[in-house]
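Peer 1: Any chance you can model this:
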Amino acid sequence: MLRAQRARAILLIGSGFQDPAWERSLESEIAPYLRGGGRVAVVSRHRSLRVDTVLPENRAGAAALARALLGLGHREFGVLAGPARLTTVADRLTGFRQGLAEAGVPLADERVVEGAFTRDGGYAAASELLRRAPRPTCVFAVTDVMAVGALAAFRDHGLRVPQDISLAGFDDIPLVRELTPPLTTVALPLTGMGRAALDLALREPRGPRSRVERIVGEVRIRASTGTPG
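Peer 2: Next comes the predicted model:
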C-alpha cells in the first residue's frame, strides 16, 4: 500500500521477527520500494534488511541490569518474556542470561514465562510464575508494559514490592516513574530514537543507506527493587 501511494519514506518501528519466512516476505516488499528510490529506516533489529537502523543495545542493557540486580544480593530470578520469535525478546533474554552467567547464576527454562507484550500479558505471566515453586526473589519483565501488569498481579497475590519480591522492567516509559513503587528499569531515549530514525530516512543519499546508530540503555534503580527478604 505504501509503495502504491509513493510514500517518500517508510519507518519500521518495533521488533523484528526471528522467522525466515516472515523475513523473506518483508524483504520482498521492501526491495522494489528501495530500487524505486524509496527510503527506509528501522528501529530495532531486523536481520534480513540492509537499511538505515537505530539499534538499541538490548543485550548489553539487559546484562547490565542483571549485574545491578545481582549487586543487590539476588540469586533467584524469574523472567516475564514476550513472544520468543521477536528479536527484542530474544536479545533481552539472552543479555540477561549472560549477565547472570558471569556470576555463575543459572536461569532455568521453567523460570521464564512467555506472555503477550501487554499489561494483561504481564499480569498472566506473573501469575503463572508464582504458581511455579520456588518463588523468585526478583522478576525481570522484558518490557515495562508487562512489568505494570506484573506489579498488579503481585499485589493481587498478597505480595509486597520490593519487600517480598523485587521487580524490574526495560524501556523506561514515562508511566513507570509514577507507579507505587517506581519501577527499576533500563532507560532508552525513546523519543530520541524515533527522531533519529526519521532523520536517517530523510537524509540526503550519500553512499549505501545502511548506517547503524547504536543506542545504549542506562540502568535506573528505583524503589521496586531491594535486597532479598
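Peer 1: Please count neighbours and contacts with C-alpha atoms only from this point.
Peer 2: OK.
Peer 1: Now do the helices in this structure.
Peer 2: For the chain, the helices defined by DSSP state H occupy 20-35, 58-71, 87-102, 119-131, 144-156, 190-202.
Peer 1: Present those helices as TSV; the columns should include distance to Pro182 and mean neighbour count.
Peer 2: Putting the helices of the chain into TSV (distance: least, C-alpha to C-alpha, whole Å; neighbours: other C-alpha atoms under 10 Å) gives the following:
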stretch	distance to Pro182	mean neighbour count
helix 20-35	37	13
helix 58-71	16	23
helix 87-102	21	21
helix 119-131	16	21
helix 144-156	10	23
helix 190-202	18	17
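Peer 1: Please provide the structure for the following sequence as well, for comparison with the first:
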Amino acid sequence: MRSSRTTPRLADVANAAGVSIATASRAMAGATGVSEGVADRVRRTAEQLGYVANVHARSLAGGSSTTVGLVVHEIGDPYFSEIASGVLDLASGRGLTVQICHTGRDPESELRQIRSLVAHRVGALVIAGSGFVDASLEATARAELEQYAAAGGRVAVIGRHHLRADAVLPDNLEGARSVTSHLLGLGHTAIAVAAGSRTLTTVADRLAGVQAALGDAGLDPGAVPVVEAPFTRDGGRECASRILAEHPATTAILALNDDMAIGCLTQLRRDGVSVPGRVSVTGFDDVAVAGDLAPGLTTVRLPMAEMGRRALELALREPGKRPRRSPVGAELVVRDSTGPVGSFVVDATTGAVAAAGRRT
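Peer 2: Below is the predicted model:
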C-alpha cells in the first residue's frame, strides 16, 4: 500500500494502520504503552509506505536542541515585536536560540514557515497572532502541528482558536467592550471602527466587544460603520481618510489595534483635524510608543512581552493530556487622544464643520 504523497508522513502511517498519530509515534519510537501486536502493525505499515521516522522533533525533550521557532504575522508591528522580546528574554535565560519567521497574515505563508522551522529541527514552536474565522484555512497547519507534536515537538500559540495546542488567550472581547464604553461615556455616539480584515479572529472578537458595548447602551450596532483595511499603520491612514469622507459626522474613531490607531492619528494631523477636539481616537494593545505620541493614545493594554514569555514557558513544559489555556486580561488606559464630544456642528450632507450655534 503506497501513500499518494511523495514523502509519507507519520499521519499517513497512522491512518493506514488504523491508529492515532500519538500511538503511531510511540510505536515507531519503541515507547511503552503500545501492545506488541499494534507496534508490529505500525512498523510494517511504515515500511510498506516507505516512511522514515523523523526524530528531530524529539530533540528538545532529549536536550539536544537549543533552538525554538517563533512565527509572527508582522515583525514590524510593535505588537509582535513586544511579544518577540518576551520570547527572546525567556529563551536567553534558558540558553536557547530563537528563529523568527514572518507570515504577513497569509495562511499559505504561515504553513510554509511552520514546515521550514520543523525542517530546521527546532525543538519547540510558538505561533503568535490572529487565526482565521474560517477554520479550513488553518486545517493543514493544524495537521502539521499535530504530527510535529506527536513526534515529540512542543507547540504553544498566542490568540488562536483553531490550532489544537497550549494557548495564551488575550481577552479581546472584554477589552473592546471597555474602550467602547469609555467613548460612549464621553458622549460619543457617532463612532466609526477602523478594522483589519474580518476574516481574522482577533478582528472578529474585538468587533464583538464593540457591538456588545453598543447593545448594552441601547444603540444599534449595525448603525456603526466598520471600515476595513490592512491591519497596519498604512491601513489606519486609509481608514481615517475614508471615515472622514464617507462618514463626516463621526466624532470618534475606534481602531482595533494600535498600529491602525497611529495611522489614524497621522492622517488626521495631515488633514488638520484636531484630536481629541474634533475627533477622538482609540487603539488596542498599548504598544511601547502609545504613551509617547502627541496626543498620548487611549488604548487597551495587553501585557505583550509577558504573553510571549508565557507562551514559550508553555511550549517548554512536558505536554499535558489536554491543551492548556492561559487567559490574559485587558486593561483600559485613558490618555489624551479621547475627550468629550466637542462643541461643534457637522453638516451631515456637506461635511462642513462649524462652532456650535452656527451652521456653515
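Peer 1: For Thr227 of structure 1, which of the helices of structure 1 is the nearest?
Peer 2: helix 58-71 (8.7 Å; C-alpha to C-alpha).
Peer 1: Quick one: map Ile8 of structure 1 onto structure 2.
Peer 2: Rather than Ile, residue 8 of structure 1 is Arg. Counting by TM-score structural alignment, Arg8 of structure 1 corresponds to Gly123 in structure 2.
Peer 1: Its match and Thr67 touch, don't they?
Peer 2: Yes - contact criterion C-alpha atoms under 8 Å: Gly123 of structure 2 and Thr67 qualify, at 6.1 Å.
Peer 1: If you count surrounding residues, which of the two has more?
Peer 2: Using other C-alpha atoms under 10 Å as the criterion, Gly123 of structure 2 and Thr67 rank with Gly123 on top: 30 against 20.
Peer 1: can you tell me how far the match of Arg8 of structure 1 sits from Thr97 of structure 2?
Peer 2: Using C-alpha to C-alpha, to the nearest Å, Gly123 of structure 2 is found at 10 Å from Thr97 of structure 2.
Peer 1: go on, Gly320 of structure 2?
Peer 2: For Gly320 of structure 2 relative to Thr97 of structure 2 (C-alpha to C-alpha), the value is 24 Å.
Peer 1: Give me the more crowded residue out of those two.
Peer 2: When Gly320 of structure 2 and Thr97 are compared for neighbours, Thr97 comes out ahead with 15 against 10, by other C-alpha under 10 Å.
Peer 1: Tell me which residues touch the residue lying closest to the more buried one once chain neighbours are set aside, please.
Peer 2: The shortest distance from Thr97 of structure 2 to any non-neighbouring residue, by C-alpha to C-alpha, 6 or more residues apart in numbering, is to Thr67 (4.7 Å). The contact partners of Thr67 of structure 2, by C-alpha atoms under 8 Å, 6 or more residues apart in numbering, come to Leu96, Thr97, Val98, Gln99, Arg121, Val122, Gly123, Ala124.
Peer 1: just checking, what residue in structure 1 corresponds to the second one?
Peer 2: If I follow you right, that is Thr97 of structure 2. Checking with TM-score structural alignment, Thr97 of structure 2 has no match.
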